[in-house]
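Novice: What follows is a predicted structure for the sequence shown.
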Amino acid sequence: MKDGMNILARATLEEVRSFHAKMMAAASISTDERLERIFELVPREIFCGPGPWRIMGYNLSYLETPSADPIHLYQNVVVALDAAKGINNGEPFLHAGWIGAAAPKAGDTICHIGAGTGYYTALLSKLVLPNGSVYAFEIDENLVRRARKNLEPFESVSVTHGDATAMPLPAADLIYVNAGVVAPPASWLNALKPGGRMIFPWQPVEGIGLAMLVTRADSTFTVRPLMSARFIPCIGASDNGQCTRAPNILEAQAIRSVWLTGDQKPDETAVAIFPDLWFSTADLSRNS
């Protein structure tokens, strides 16, 4: 007590990080008991560069943190990695929800497209232990250099510099895409193993940004729309001139499957059509 007032002790960085991890685990809506501990173990500040940091406000402009204290990073905020290019370390709660929905498991092979400086790559790498691996892809050379350095302590992670839309991917249990795509390349769908998942921000036309979870069952692909999500466009997969039939938001939310055009031509259930694939309202789960 001092002058009749309680002196409240400031929370330590470890306490704040621990509580942030608890909130991320809650945002995941997952029963995976590993998540909270893994979210706590990976320090976000390592991947955001030296502070002070530029944090995105609600009007999409950046605000600088008042100091280089990492405690400022443990909130649900977007942090600039390259503000001039609009490249950020994304919202932790959104990614927690994606990770919960995509459910990475021990032993999985993951392709992380648009890895940035590697923060979410690092979380994924922890979730595939033991015996799993993460192949990270990043097109920005500066970010690749930073990611490789940041990810050195993490097991079974490789970082490839290049356009993931134009190179073959390894056979994957999960493809985790951190760049907005008009349509995922057919090669990404073909890279999924049976039971494999792909989660990506679908931005087929202006005004629609929707996280989509694709799951492969033999030669068919089910789709589950998730939450709203908008990312910087994916180079090589962001030409909306490729869309010959565009959905409205209600149609986008009603999508339940995606088809490779080479396997089946678009039918009356098609709500979004592209040269190599099309999205449908047909619910394949009802036929299983």
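Specialist: Yes, it's here. Numbering: from 1, shown residues only.
Novice: Please count neighbours and contacts with C-alpha atoms only from this point.
Specialist: Will do.
Novice: Spit out the contact partners of residue 235.
Specialist: Contact partners of residue 235, counting by Cα atoms under 8 Å, 6 or more residues apart in numbering, are 163, 165.
Novice: ok, and here's another one to check against it:
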Amino acid sequence: MSNDNLPDHRARLAEAMEQRGAWPEDSPWLREAFAALPRDRFAPDRLWRWDGWAYVPVDRASDQGGWEAELYSDINAAAVTQLGAGGLPSSSLSAPSVVADMLDSLRLEPGHRVWDIGTGQGWTAALSAWRAGPGLVVSTELDDGLAAFACERLVDAGINAEVLVGDGTREGVPGGGRVDRLHATYAVEAVPWSWVEAVRPGGRIVCPWGRLGYLALTVADDGTCAHGWVHGLAQFMGDRQGPAQASSGPAAHSVVRAGSEPDVRRVLDRDPAGLEDWDLRFALRVAVPDAVLYADHRQDGLAVLIHDGDHSWAEVRPDADGRPVLWQGGPRRIGDEVMIAWAQWERLGRPNLYDYGVTVTPDSQWAWQGNPDSGPRWPIGHLHPATQ
């Protein structure tokens, strides 16, 4: 098989990262690490492409060009590397821009001991080891097949990092002790306290949080809590051992609705197009964490589909006169909860996602906006919106 085009793809990726301001200014080492450890060295020979109906294989042996294009399609695009139950992605090589931003948020320095959780194909473990140094990165992977693949690729790349099979969410640091940095590659709805205990005072935790966004937390000097700000917006696969994350899209909404008729119908005084604002979407994720939203652009106008992954659903769509109408059904008024949270976001001055943060203690954790001590709070783990 020919690899003649891979250098061109790598160069175009680096140039696109430059043009779109995706190389972090405070971590110039990432450019060198990406060049030394390109993501194609950690990609399996089969990737998966969404064709509009299902994921279809893209095999390197039979379609080298398609494989390369899938791997280097965009700096903000992940490459799906494995499918799980129901033909849905269960592992991927994360988007290059997201990988760079998360590792920048980690504030990684030479000599740091790093726990990388969710090894996948081993790319982030390799990049972390390139920066921290040989023998200082230990990575945990639940899937023994992925762990074996990552070990092989790390060895081939000349990287000295350890990969172990285990449950990083529920088990402690392999080998014991504390690490300077913890980096997770899958989303958790609540940050495990065991992660805070695993990091030394003053150390950093960078992890995806729920359906949207990732956090950068600093462990307090006395080790009694960790808190920090939201650092970016992206969608991640969830903890495989945790509660299943509800799927988005018309099909998932139809499953929850199950053909039921709406119990409530009311005309809205706001444009549903506002729900496509990602700052608002993040605020809704904070206030109504189990609400799944999908914007469905139809011939008769925008419809926003909402559900809770259980039995409650809502739709915002135009009526015959073109007015936006909220329909909802099920035991919860999930649509009303979303509208209340939308109004609260507006009262707060329409903050962007970077105005939010999270505090974690042994007994509780909460999201906050503006100020960790005096700003409005939303308890994490509760399914109904808090009041300001």
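Specialist: Arrived safely, thanks for sending. The model shown is predicted, which means the values in this text are computed figures rather than measured ones.
Novice: Where in the first structure does the longest strand seen in the second structure fall?
Specialist: Assignment by DSSP state E gives strand 199-208 as the longest strand of the second structure. Using TM-score structural alignment, the residues of the first structure aligned to strand 199-208 of the second structure are 192-201.
Novice: what about the matching stretch, how far off from the second structure?
Specialist: Stretch 192-201 of the first structure differs from its equivalent in the second structure by a mean of 1.3 Å after superposition (mean Cα distance after the TM-score superposition for the first structure).
Novice: Run the chain-centre distance for that stretch.
Specialist: Computed by Cα atoms, centre = their mean, to the nearest Å, the separation of stretch 192-201 of the first structure from the middle of its chain amounts to 12 Å.
Novice: Ok, stretch 74-86 of the first structure next?
Specialist: Relative to the centre of its chain, stretch 74-86 of the first structure is centred 15 Å away, using Cα atoms, centre = their mean.
Novice: can you pull the buried residues of that stretch?
Specialist: 74-75, 77-81 (16 or more other Cα atoms under 10 Å).
Novice: who touches the match of strand 199-208 of the second structure?
Specialist: In contact with stretch 192-201 of the first structure (Cα under 8 Å, 6+ apart) are residues 98, 102, 171-181, 189, 209-218, 229-231.
Novice: same check, this time on stretch 43-57 of the first structure
Specialist: Residues contacting stretch 43-57 of the first structure (Cα under 8 Å, 6+ apart): 62-70, 73-74, 77-81, 89, 117-119, 147, 150.
Novice: let's see it at 7 Å
Specialist: The contact list for stretch 43-57 of the first structure (Cα atoms under 7 Å, 6 or more residues apart in numbering) reads 62-68, 70, 73, 77-81, 117-119, 150.
Novice: What about those residues, which are in strands?
Specialist: Secondary structure defined by DSSP E assigns 62-64, 79-81 of these to strands.
Novice: Mind jotting down where the helices sit in the stretch 151-288 of the first structure?
Specialist: Ranges of helices in the stretch 151-288 of the first structure, per DSSP state H, counting those that start in this stretch, are 186-191, 249-253.
Novice: The shortest one packs against which elements?
Specialist: Contacting helix 249-253 of the first structure under the criterion 3 or more Cα pairs under 7 Å, 6 or more residues apart in numbering; DSSP states H and E is no other helix or strand.
Novice: What residues sit buried inside it?
Specialist: In terms of neighbour count (16+ other Cα under 10 Å), helix 249-253 of the first structure has its buried residues at 252-253.
Novice: List of residues touching it?
Specialist: For helix 249-253 of the first structure, contacts defined as Cα under 7 Å, 6+ apart pick out 208, 225, 271.
Novice: Touching, the last one and residue 277? I think so.
Specialist: No - under the criterion of Cα atoms under 7 Å, residue 271 of the first structure lies out of contact with residue 277, with a separation of 11.4 Å.
Novice: Narrow the contacts of stretch 43-57 of the first structure to those that are buried.
Specialist: With neighbours counted by 16+ other Cα under 10 Å, these contain buried members at 62, 70, 73, 77-81, 117-119, 150.
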